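Chemist: The following block contains a protein sequence and its predicted model.
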Amino acid sequence: MDRIDIAKKKHLPRILATLQQLGIYNDQLEIQFLGIKSQQLLQLWVRNTGDTSFQLYQQFPLTAFSGTLGPKEKEGDLQIPEGNYYINRFNPKSKYHLSLGINYPNEEDLFLGRTGSDIFIHGGSTSKGCLAIGDEAIEIVYLLALMAKDNGQKEIPVQIVP
């Protein structure tokens, strides 16, 4: 069994029950993330396709934090970026259990001369500019992101604020 199948076996019944409690249909699921650096939290928000507002699904504490408040400026500065991004890749074989890539640097970052690469939401408890949330949490987050993608959500927003 691969990591995703194991995660489904562990978490899918609870995920589906929580979505149902929120009035979210799993085949209409859309999600977005809000990373709050000052609180060291990642929030996951959900809605049905076509709804105008999102509901908070769950908050996940960061298991590691690097850098300080303020944007990522260059490769190797250990800063977590700040801005509006989206998930640009799914990595089921990450060295941090599972991971979701963030499109850093985006166009605004490039315009401002910011550099860097390989920023992820991932499992584990170490960070060099990423949003580390632990293995259990990334399993839940990854499954919900995969469901949203499979339902046709082309871009999954990730907003990171100080």
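Modeler: Good, I have the coordinates.
Chemist: all contacts plus neighbour counts: C-alpha atoms, from now on.
Modeler: OK.
Chemist: my guess is Ile119 contacts Tyr104, does it?
Modeler: Yes. The criterion here is CA atoms under 8 Å, and Ile119 meets it with Tyr104 at 6.4 Å.
Chemist: of those two, who's got more company?
Modeler: More crowded of Ile119 and Tyr104, by other CA atoms under 10 Å: Tyr104, with 26 against 20.
Chemist: Excluding chain neighbours, what is closest to Ile4?
Modeler: Nearest non-adjacent residue to Ile4, counting by CA to CA, 6 or more residues apart in numbering: Pro92, 6.9 Å away.
Chemist: ok, now Ile36?
Modeler: Val161 (5.2 Å).
Chemist: how much space between the one you found and Pro81?
Modeler: Separation of Val161 from Pro81 (CA to CA, to the nearest Å) stands at 8 Å.
Chemist: Which one of the two is surrounded by more residues?
Modeler: With neighbours defined as other CA under 10 Å, Val161 and Pro81 compare such that Pro81 has more, 30 against 18.
Chemist: which stretch of helix or strand covers the most centrally placed residue in the chain?
Modeler: The geometric centre of the chain, computed from its C-alpha atoms, lies nearest to Ile121 (CA atoms, centre = their mean), at 4.8 Å. Per DSSP states H and E, Ile121 falls inside strand 119-122.
Chemist: A further structure is provided below for comparison with the first:
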Amino acid sequence: MRFLLIALLTLTALTGCSRFIEYDGPQVTRVIVHKDDRLMYLMHNEEILEAYEFELGFAPEGHKLEEGDGRTPEGEYMIDRRNPNSAYYLSIGIDYPNEEDIAQARARGVSPGGDIFIHGTPRPFRRDDDWTAGCIAVSNRDMRQIYAMVEDGTPISIYP
């Protein structure tokens, strides 16, 4: 009996710590990111469903031009993939680079880079310390919600 109680308590504790949560609210129709304000909005048409603070790449100003520049892209993109085993808790991918980004980088003779994600963080979230290589980092708690709410194929608008 004691073993059964311990097993039940352990299972309950582990279930409560899951990275994955369920979402059954309105569909997120667009993600809007304002880099200067460090605010990201999950939208259902014109309604703000959620707002999140975030951290950026180590060179946060301007559009990403090439691999290794530490900038976060600006423009219109799509959420195109998710990684439940991310080194940064959970992550959802942004389809950077697009054809225009590739053409501009090619004209300069550089790689545009890639692997831009919205992800959690392996360290305490501080908002005032940009550290990623161009990704958008939110707290792990916020990332659980974002991962549950935002589907692949969702448009994302990233503004300066």
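Modeler: Yes, it's here. Just so it is clear, the model here is predicted, and its values are computed rather than measured.
Chemist: And the TM-score, once the two are fitted together?
Modeler: After superposition, the two chains reach a TM-score (TM-score structural alignment, normalised by the length of the second structure) of 0.74; 134 aligned residues with a CA RMSD of 2.4 Å.
Chemist: which residue in the second structure lines up with the residue nearest to Ile36 of the first structure?
Modeler: Matched to the second structure by TM-score structural alignment, Val161 of the first structure sits across from Tyr159.
Chemist: Correct me if wrong: its match contacts Glu74.
Modeler: Yes. Between Tyr159 of the second structure and Glu74 there is a contact under CA under 8 Å: 5.5 Å.
Chemist: and Tyr96 of the second structure, which of the three is it?
Modeler: coil (DSSP: H, G, I helix; E, B strand; the rest coil).
Chemist: okay, the next helix-or-strand element following the strand holding Ile121 of the first structure sits on what stretch of the second structure?
Modeler: Sequence order places strand 131-132 as the next helix or strand after strand 119-122 of the first structure, per DSSP H and E. Using TM-score structural alignment, strand 131-132 of the first structure corresponds to residues 136-137 of the second structure.
Chemist: got a list of contacts for the matching stretch?
Modeler: Applying CA atoms under 8 Å, 6 or more residues apart in numbering, the contact partners of stretch 136-137 of the second structure are Phe54, Glu55, Leu56, Gly57, Thr72, Ile116, Phe117, Ile118, His119, Gly120, Thr121.
Chemist: In the second structure, mark out all the strands, start to finish.
Modeler: 30-34, 39-44, 47-53, 75-83, 91-94, 116-119, 136-137, 155-159 (DSSP state E).
Chemist: Out of these, which is the most enclosed?
Modeler: Burial of the strands of the second structure is given as mean neighbour count (mean count of other CA atoms under 10 Å); strand 136-137 ranks first at a mean of 26.
Chemist: With the first structure overlaid, report how far that strand is off on average.
Modeler: Compared with the first structure after fitting, strand 136-137 of the second structure deviates on average by 0.3 Å (mean CA distance after the TM-score superposition for the first structure).
Chemist: which residues are contacting the longest helix anywhere in the first structure?
Modeler: As assigned by DSSP state H, the longest helix anywhere in the first structure is helix 3-21. For helix 3-21 of the first structure, the external contacting residues (CA under 8 Å, 6+ apart) are Tyr25, Asn26, Tyr57, Pro92, Lys93, His97, Leu98, Glu139, Ile140, Leu143.
Chemist: One more: stretch 104-121 of the first structure?
Modeler: 72-76, 81, 85, 99-103, 129-133, 138.
Chemist: Could you rerun that using 6 Å?
Modeler: By CA atoms under 6 Å, 6 or more residues apart in numbering, the surrounding residues in contact with stretch 104-121 of the first structure are Glu73, Lys74, Glu75, Ser99, Leu100, Gly101, Ile102, Cys130, Leu131, Ala132.
Chemist: what about the equivalent of Asp109 of the first structure over in the second structure, neighbour count?
Modeler: In the second structure, Asp109 of the first structure lines up with Asp101, judged by TM-score structural alignment. Other residues near Asp101 of the second structure come to 18 when the count uses other CA under 10 Å.
Chemist: and what of Asp77 of the first structure?
Modeler: The number of residues packed near Asp77 of the first structure is 15, by other CA under 10 Å.
Chemist: and if you look at the one 3 residues further on?
Modeler: Counted with other CA under 10 Å, the burial measure for Ile80 of the first structure works out to 28 neighbours.
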